[in-house]
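In: sequence first, then the predicted structure, then my questions.
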Amino acid sequence: MQRMKRPAIFFDRDGVLNEDDGYVYETTKLKWIDGAREAVKTANDAGYLVFVVTNQSGVARGFFDEHHVQALHEWMAAELAGIGAHVDAFEYCPYHPDAVIERYRQVSHRRKPAPGMITDLLERFPVDIGRSILIGDKPTDLEAARAAGVHGILFSGGNLAEFVRSVLHPGRNIGN
């Protein structure tokens, strides 16, 4: 039996869900973007799968380890659960062609602007690609979305929940 396909929202992490203050890997230093948690809940409530796709070259640069990224994502998931929201999967790419740590020094099909994190999720989950979007804050995010066949939308700041509502329900007045 084939699973029902659902639309998905792919969120970039740094600069979209949380403030991009350099290489964020500590829970005490993560600052949520205004409305970020509520944006995830809005997507959940609308029946969307929710994914996070994030380049984490800080691992390759030796600033932190992969377990720090995983621990931060677990903490983010717990924070979201506190308001009844969830992320279906967190994907990250620790690789960088100029890495100081040799095992991470490579060109990766998962590092945005390459679409690998997105296409890996498309293989694992029943995603309706035509109704799915990626929200990112950089051109590389949108390039990855385009390469995966997903519509990319640039988020340039403000309240993320209002932004997501305006994308999901374009005709509604969201009261800015």
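Out: Here it is on my side, so go on. Numbering: from 1, shown residues only.
In: rest of the way, CA atoms for contacts and neighbours
Out: OK.
In: show me the biggest strand of the protein in terms of residues.
Out: strand 49-55 (DSSP state E).
In: can you pull out the residues in contact with that strand?
Out: With contact meaning CA atoms under 8 Å, 6 or more residues apart in numbering, strand 49-55 is reached by 6-14, 40, 43-44, 86-94, 111-112, 117-118, 127.
In: and these, which of them are buried?
Out: Burial by neighbour count, 16 or more other CA atoms under 10 Å: within these this picks out 6-14, 40, 43-44, 86-87, 89-94, 111-112, 117-118, 127.
In: which stretches of the protein form strands?
Out: Counting by DSSP E, the strands of the chain are 8-11, 49-55, 89-93, 133-136, 151-154.
In: quick one: list the elements packing against the last one.
Out: Packed against strand 151-154 by the contact rule (3 or more CA pairs under 8 Å, 6 or more residues apart in numbering; DSSP states H and E) you find strand 133-136, helix 139-148.
In: next, the buried residues of that strand.
Out: Under 16+ other CA under 10 Å, the buried positions of strand 151-154 are 151-153.
In: just curious, which of these is nearest to Thr28?
Out: Proximity of those to Thr28 (CA to CA) peaks at Ile153, which lies at 29.0 Å.
In: number of nearby residues for the residue nearest to the closest one when sequence neighbours are not counted?
Out: Nearest in space to Ile153, with sequence neighbours left out and distances taken as CA to CA, 6 or more residues apart in numbering, is Ile135 at 5.0 Å. The local packing of Ile135 (other CA atoms under 10 Å) involves 27 other residues.
In: included below, for side-by-side comparison, is a second structure:
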Amino acid sequence: MPYNGDPDLVAPMPGALSGLERIRALGIPVGVVSNQSGIGRGILTRAQVEAVNARVEQLLGPFDVWEICPHRAEDRCPCRKPAPRMLVDACSTLGVAPRRTVFIGDIGADVQAAAAAGCTGILVPTAVTLQTEVDAAAHVAVDLAAAIDLCLDEGGRS
């Protein structure tokens, strides 16, 4: 849900919890990397975003890292996806080389950021994903479970 500042509206994607449990059981660290331009636009406060993120963790378990960009696209900051900085920083925090990292996202900027950071990007299309983004993605999965299967089949990447 775009610009969500209400923790009560958080609803995990189908298969998110079971997929994360599967990854965590293997000892693979997991994180969230998210553009949050609602902060920069004045639509959301940082406190609202943090409350939503806390609700995500209540529903899906703890994440090893959170990287959030509060800037608007027109700010041209170095952290906003498709720029690679948030992914590089997340990898650094986790102590994992980008080349051993898989980033799952639902728009072209996600897979572009992954490629720019040296990670493998997997696109899981949703209603907001453009067909041109699907066509341009090197790795596409029909849902989160299939994306996790792809991650685990990537020669031991984490």
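Out: Cool, got the structure. All values derive from a computational prediction rather than experimental measurement.
In: coming back round to it: and the longest strand of structure 1, which stretch of structure 2?
Out: Under TM-score structural alignment, strand 49-55 of structure 1 corresponds to residues 29-35 of structure 2.
In: circling back to that earlier point, specify which member of the buried residues of strand 151-154 of structure 1 is nearest to Asp34 of structure 1.
Out: Checking the buried residues of strand 151-154 of structure 1 against Asp34 of structure 1 with CA to CA, the nearest one is Ile153 at 17.8 Å.
In: what sits against the closest one?
Out: 133-136, 142.
In: check Tyr3 of structure 2 too.
Out: 36-38, 43-44.
In: those residues: which two are farthest apart?
Out: Of all pairs drawn from the contacts of Tyr3 of structure 2, the widest gap by CA to CA lies between Gln36 and Ile43 and measures 10.0 Å.
In: who has more neighbours, those two?
Out: Gln36 (22 against 12).
In: wait, the more buried one touches Pro70, no?
Out: Yes. Here Gln36 of structure 2 reaches Pro70: they are 4.8 Å apart, a contact under CA atoms under 8 Å.
In: for Phe63 of structure 2, see how far away the equivalent of Asp34 of structure 1 over in structure 2 is.
Out: Asp34 of structure 1 maps onto Pro14 of structure 2 when the alignment is built from TM-score structural alignment. The gap separating Pro14 of structure 2 from Phe63 of structure 2 is 18 Å, by CA to CA, to the nearest Å.
In: matching residues in structure 1 for stretch 77-86 of structure 2?
Out: Aligned using TM-score structural alignment, stretch 77-86 of structure 2 spans residues 108-117 in structure 1.
In: so which bits of the longest helix seen in structure 2 are buried?
Out: Looking across structure 2 with DSSP state H, the single longest helix is helix 46-60. For helix 46-60 of structure 2, burial by neighbour count (16+ other CA under 10 Å) applies to 46, 48-49, 51-53, 55-56, 60.
In: sorry, back to before: keep only the contacts of Ile153 of structure 1 that stay in contact in structure 2.
Out: Contacts conserved in structure 2 for these, using both residues aligned by TM-score structural alignment, their matches' CA atoms under 8 Å: 133-136, 142.
In: out of those, which comes closest to Pro170 of structure 1?
Out: Ile133 (13.7 Å).
In: reformat the helices and strands packed on strand 151-154 of structure 1 as TSV; add distance to Val164 of structure 1.
Out: TSV is the format used below for these (distance: least, CA to CA, whole Å):
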stretch	distance to Val164 of structure 1
strand 133-136	9
helix 139-148	16
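In: now do the contacts for Gln111 of structure 2.
Out: Actually, residue 111 of structure 2 is Val rather than Gln. So Val111 of structure 2 contacts 82, 103-105, 120-123, 137 (CA under 8 Å, 6+ apart).
In: redo that, cut-off 6 Å
Out: Gly121 (CA atoms under 6 Å, 6 or more residues apart in numbering).
In: quick one: what's aligned to it in structure 1?
Out: Per TM-score structural alignment, the equivalent position to Val111 of structure 2 in structure 1 is Leu142.
In: from Asp135 of structure 2, how far off is Val33 of structure 2?
Out: Using CA to CA, we find Val33 of structure 2 at a distance of 23 Å from Asp135 of structure 2.
In: who's more crowded, the two?
Out: Val33 (20 against 11).
In: do you know how far that one is from Glu67 of structure 2?
Out: Separation of Val33 of structure 2 from Glu67 of structure 2 (CA to CA): 5 Å.
In: and of the contacts of Tyr3 of structure 2, the nearest to Ala145 of structure 2?
Out: Using CA to CA, Gln36 comes nearest to Ala145 of structure 2 of these, at 25.1 Å.
In: in contact with the residue nearest to Ile153 of structure 1, which residues?
Out: Ile135 of structure 1 makes contact with 11, 152-154 under the criterion CA under 6 Å, 6+ apart.
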